[in-house]
Each structure stands twice: as C-alpha cells, then as structure tokens.
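Student: okay, here's the prediction I keep looking at, along with the sequence it came from:
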Amino acid sequence: MIFGCHLSIKNGYFGAAKQASKMNAGAFQYFPKNPRSLSVKDFNQQDAIACKEFCEENAILTVTHSPYPTSLTPNDKRKRDQVIQSLLNDLEITEACGSIGVVVHFGKEVSHLTLLESYQLIIEMLNEVLGEWDGNAKILLENNAGMPGAFGTTLEELVQIRKLCDYPEKIGFCFDTCHAFSCGLWDGENWSDLLEKGEKIGYFKELQLVHFNNSKYDTRLGKDRHAPIFGPGYIKESQFDQLVNTTQLANVPFILETPKEEIPHEKEIQLLQEKWGDHF
C-alpha cells in the first residue's frame, strides 16, 4: 500500500519531496501555487525538475490539488476565463514536477441553470482546458460531499462526465472517503456493493488517487469534516479495512487530508504502514 499526506511547498517542490522522504511516505499531495488564488504562477522550473527526479529516484508518487477558488461551474465569463488559465497553469506545474495529475472538485449545481445545463457547463470547461493541454498529467475529478443525492456525489456522474468529454483519456478520478461517507455513497457497510457498481461502470479502472479521511460526523448528514483515520471518527477501523484490502486499490496512493494538529501526519503514516503497509 502507498500512504502519504498533503504537504506545504513553502520550501519549494523539491523541499516538499525531501520532507515526504523523511516521513517515509510513498506519496504526497501539494498545492502547485497559492491555494487561495487563481493567479497564474511563474514557477521555478529547476525546482520542479529537482522534485521530479528525486521522486523518481525514491519511488514517491505525487499529485497536485487545484486552488480553492477553482470551479468547473463558474458564475460568469470572467471567473470562467480565470479558472481555465489557472487550471492550465496547474497542469503545467504538475507535469514539470512529474506528478500524476491535478485534483479538481466536481463542481456545483448552478442556481440559474437546469441540472443538465450545470453538467453541460462542467463538460464545456473540461473540453476547453484539455483541448489546450497535451501533457501527460491528468485532471482528477473528485467526488463531492453533501447530503444524499447532492450534485456530484455518485460514481455514475463522474463516469458519465468523463465519457461525454472530448478528451476522456486526459481525465481520471479521485475518491474521497469522507465525502463519500457524508452523502452515504459509502456508508461503511456497503463497500462490496460500491466496488461492484464501480467495476461495472468503469470507475475503478480510472481511479488514480484516494483521499484517505475519517469523518467527524455520521454518514448521510452532508458534513465534510475530516478526522484522523485512527482517531474519534465515525468510520470504523474495520470498515477502512475493507477498502484497504481491495486489490483494485493496491497501487493507488492513499493521501491523508486529516487534521495534523490532532495526529501529526508523520505519526499517522507510520500507523498506517504498520497496520496495512504490507497487505499486497
């Protein structure tokens, strides 16, 4: 199993890679630039190359996460143009650092649009970005948190959006355990059913990353509050065990986005490796 966490790039991309190595992590996630801005970053190419080479030498997988303001359902043309240019910049940095792809939240239902028009807007945004992108890094669509039936909370939605996009080969998926738990997609008891469904529609074939988070709230309450894997969360250790023991996930990185002030990520990675590291 491949375990890691989200790391800061305050010391550069190479600095984050060296920190992951010190933590004995097999993977890490990072923001390619300021997480609160859609501004385009003129990044340090040498730093990115050093990160890529170090991770290749040390068998560390990496992935980026788009900044918080990134939206595949922007409110207006100005925001739309900003998101497109920002995502292209994210993909460029992701590629330069040798990372798998950039995680992007599915999008939200737009109040003044019909449900179908909201889906269509996501497809248009993906087509516009990926039509200009010719690198290997992918956009990784992440399942949404929310109440049962909320927009972007089902595997079928993610698979269908990818299928309807002009560039499906440039799109993969990121599965967030807390998001899935919040809406009841995975309630802790239905993993075998979810796995069967995901296999049938081709979801797991394109899964590139798991955001490995416990939940501070019970399932189907629509609350997206992360908790440590072995802390006082509502997802039981035995329920995580079903997920971790899934052979389809054997080579997929599990990235912690848990509150590190409760359990330091280095310690949590150590606990994960002790319990599940040698499963495959």
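Tutor: Looks like it came in fine. Numbers count the residues shown, from 1 in each chain.
Student: switch to C-alpha atoms for all contacts and neighbour counts from now on
Tutor: Fine.
Student: by contact count, what packs against the helix or strand encompassing residue 117?
Tutor: Assigned by DSSP states H and E, residue 117 falls within helix 115-131. Contact here means 3 or more Cα pairs under 8 Å, 6 or more residues apart in numbering; DSSP states H and E; on that basis helix 115-131 packs against helix 77-96, helix 155-164.
Student: return the most buried member of those.
Tutor: helix 77-96 (a mean of 20; mean count of other Cα atoms under 10 Å).
Student: can you name the next helix or strand after that helix?
Tutor: Helix 77-96 is succeeded, C-terminally, by strand 101-105 (DSSP H and E).
Student: which residues in the stretch 151-280 of the chain form helices?
Tutor: Ranges of helices within the stretch 151-280 of the chain are 155-164, 177-183, 191-201, 237-244, 265-276, based on DSSP state H, counting those that start in this stretch.
Student: re the thing from before, now do the helix holding residue 117 against helix 155-164, angle only.
Tutor: Orientation of helix 115-131 against helix 155-164 (axes from the mean of the first three to the mean of the last three Cα atoms, to 10 degrees) gives an angle of 50 degrees.
Student: returning to that earlier point: need the helices and strands packed on helix 115-131 in TSV (columns: distance to residue 180).
Tutor: TSV is the format used below for these (distance: least, Cα to Cα, whole Å):
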stretch	distance to residue 180
helix 77-96	25
helix 155-164	10
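Student: structure two is appended below for comparative analysis:
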Amino acid sequence: MKYKISDLARLMNVSTNTIRRYENMGYFSSDRDPSNSYRMYDEESVFQALNARLLRKYGFSHEELAAMNTFSMEENITAYQEKMKELEDTISNLKNIHHRIKDDIKLMQKATSSVAQPYFKDCVDLYYSLYSEGSKLAKDAKHQEILNNFIYNYPEVQRIYLMKKKDIDNKSYTLCSGWAVKGYLAEKVNLTTNEFVHYYPTTKSIMCMEKISTDELNEGDGCLIFHKLSQNIMQIMKDTNSTLNGDIIGVTVSKCFEDGKEMLYILISAPVSEKPVKN
C-alpha cells in the first residue's frame, strides 16, 4: 500500500515539511507517482517514520538516528546501552535535585517558625571550597576549576559562609564564602580534601536559624556580621558553660523580601565543647 505525504504527516501528527526533513535525513525514501509526481511512501517508510519519532523520545538526536540507519545489531545494542546510561545519569541527577528541593522546602518552613531559637545538634559533615576570604577572591586556576565543579557537577551544592575559629579568637572576624556538599554525596563523586577542598566534620554543635539583610552582608563589616548572626548561639554557650571548638559555618537557606528589605536566612552551626572545670 502506498501513502501520500499528507497521509503520513497526519498519521505522525507532524507537518509535511517535517516528513520531507526526515526523508532528507535518510530515515526513509519515497517513490514518485508517475501520474502526478507526488511523493508516495510504502509500509516500510511508515515504520521508519514512526520509529524515528519513538527514538527521538528516547533522546536520540537526528544525527544519531541518521547514522543508525546502517547499524548492525551489535551497533544498535551499543547505541541503546549508551543512551540508557545517559538516561540513568539524568534520572540520578533529577533525584538529587528532587531531594535538594525537598530539603530546601523543609529548611524554609523551619526558617519561618524557628528563627533565633538555638538548639544543640550534631551538624552534618561537609566538603567545602571557599571562593572568597574577606575581600580576597580565589584566583588560582586550579582552585577556580574546583569551584566550577562544585557549581556545575556536584549534587545538592550549598552556598556557605564561614568564620574561622582562629579569626574569632583574634577578633579579626573575616567572613569567608564558598560552596559545599554533604559528606555522603562527596563520596559519590569521589570528592576528597586537597589544597582547596576542606572537610567540616560532624560534631556536637549549637545550631540556630538566623537572618540578616543583604545590605549588612554587602557592607562587609565582619565584626557586625559575626555578632548579628551569632548572638543567640553565644548566649546559649554562656548559659550552658560551653566553648567554641571549631569554625562557625552558615548554610544559606533562602533569600526573601521583608518590610522592603532583602533578607538572607542562614542556618548557623557552631561546634562546641564543655568548658573544663577549674580546680
């Protein structure tokens, strides 16, 4: 049986131009009706056309489909296996994104109900890389490559702020900024510590949801920022006879407008230990 181009286009729910394009790409061929020179397509052409639409849904490009027209069975199997691996990677990435969005929602809900309410909890371990320390930006090419990997290649990346314990002890209050991923996710992408990647371990901490205006952050006054974000934690440290035992880290939760100001919500974590009892 022979089909006109309009019949094939209607069957596939595409335009006749698309049919012509598929034919030009070599998916199938047509014969000319000797009485009117119309393009005519046989059953094999219909199958090839419909199969091309199906394989496009699988994610094969037009160029890949054109090449597959002359594939052996073994080559077809290899092409399908490669496409399946691509789909598995995409599914894995979508699962990570879904998990991250779910976590973000929980944190945003927590932000609205528990701001400025400190509590004790073991913090989540993180691998992180800083892109700035005060006004000093990362310039090393290898360091910049690592930062790009955090942004584009690592799952569930989080923006962090950090103040080093030695700076706090010295009252220099240098605010550092960077990117981080949770420890269990770092293992999946073989992320390890090096000159530019550091590990923040799970440890007993005082945590608190805090908020600060982006104007205050942009001013870069480390002392003001430190006291603004840590005052509740420092108070409970004093009340419980605790002492700071490591760098203070803050994970960015969300940004929003409140009373005409752009506010940033940050989950602060300060590792602590009990003060030694004096004899």
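Tutor: Alright, I've got the coordinates. All of these numbers come straight from a predicted model, not from anything done at the bench.
Student: please state their TM-score.
Tutor: Comparison of the two superposed chains (TM-score structural alignment, normalised by the length of structure 2) gives a TM-score of 0.24, and 119 aligned residues with a Cα RMSD of 6.5 Å.
Student: tell me which residues of the helix holding residue 117 of structure 1 are tucked away?
Tutor: 118-127, 129-130 (16 or more other Cα atoms under 10 Å).
Student: what would those look like in CSV with distance to residue 79 of structure 1?
Tutor: Listed next are the buried residues of helix 115-131 of structure 1 as CSV, based on distance: Cα to Cα, whole Å:
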residue, distance to residue 79 of structure 1
118, 15
119, 17
120, 17
121, 13
122, 14
123, 16
124, 14
125, 11
126, 15
127, 16
129, 14
130, 17
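Student: pick out the most distant pair among the residues you listed.
Tutor: Greatest spatial distance among the buried residues of helix 115-131 of structure 1 (Cα to Cα): 118 and 130, at 18.5 Å.
Student: which strand of structure 2 spans the most residues?
Tutor: The strand spanning the most residues in structure 2, taking DSSP state E as the definition, is strand 261-274.
Student: what's that one in contact with?
Tutor: Here strand 261-274 of structure 2 makes contact (Cα atoms under 8 Å, 6 or more residues apart in numbering) with 111, 123, 203-215, 229-230, 233, 237, 241-257.
Student: now do the helices in the stretch 1-150 of structure 2.
Tutor: 5-12, 16-24, 43-58, 62-68, 73-114, 141-152.
Student: and these: which comes nearest residue 127 of structure 2?
Tutor: helix 141-152 (10.0 Å).
Student: still on that earlier bit, and the angle for the helix holding residue 117 of structure 1 with helix 77-96?
Tutor: Using the same axes, to 10 degrees: helix 115-131 of structure 1 against helix 77-96 is 50 degrees.
Student: tell me the helix or strand right after helix 115-131 of structure 1.
Tutor: strand 138-142.
Student: for the host helix or strand of residue 15 of structure 1, buried residues please.
Tutor: Using DSSP H and E, residue 15 of structure 1 sits in helix 12-22. By neighbour count on 16+ other Cα under 10 Å, the buried set for helix 12-22 of structure 1 is 12-21.
Student: now residue 57 of structure 1: how far from residue 95 of structure 1?
Tutor: Going from residue 57 of structure 1 to residue 95 of structure 1 by Cα to Cα, to the nearest Å gives 17 Å.
Student: against residue 243 of structure 1, how distant is residue 181 of structure 1?
Tutor: From residue 181 of structure 1 over to residue 243 of structure 1 (counting by Cα to Cα), the distance is 13 Å.
Student: more crowded one of those two?
Tutor: residue 181 (29 against 16; other Cα atoms under 10 Å).
Student: thought that one was touching residue 215?
Tutor: Yes - Residue 181 of structure 1 lies in contact with residue 215 (Cα atoms under 8 Å); the separation is 7.4 Å.
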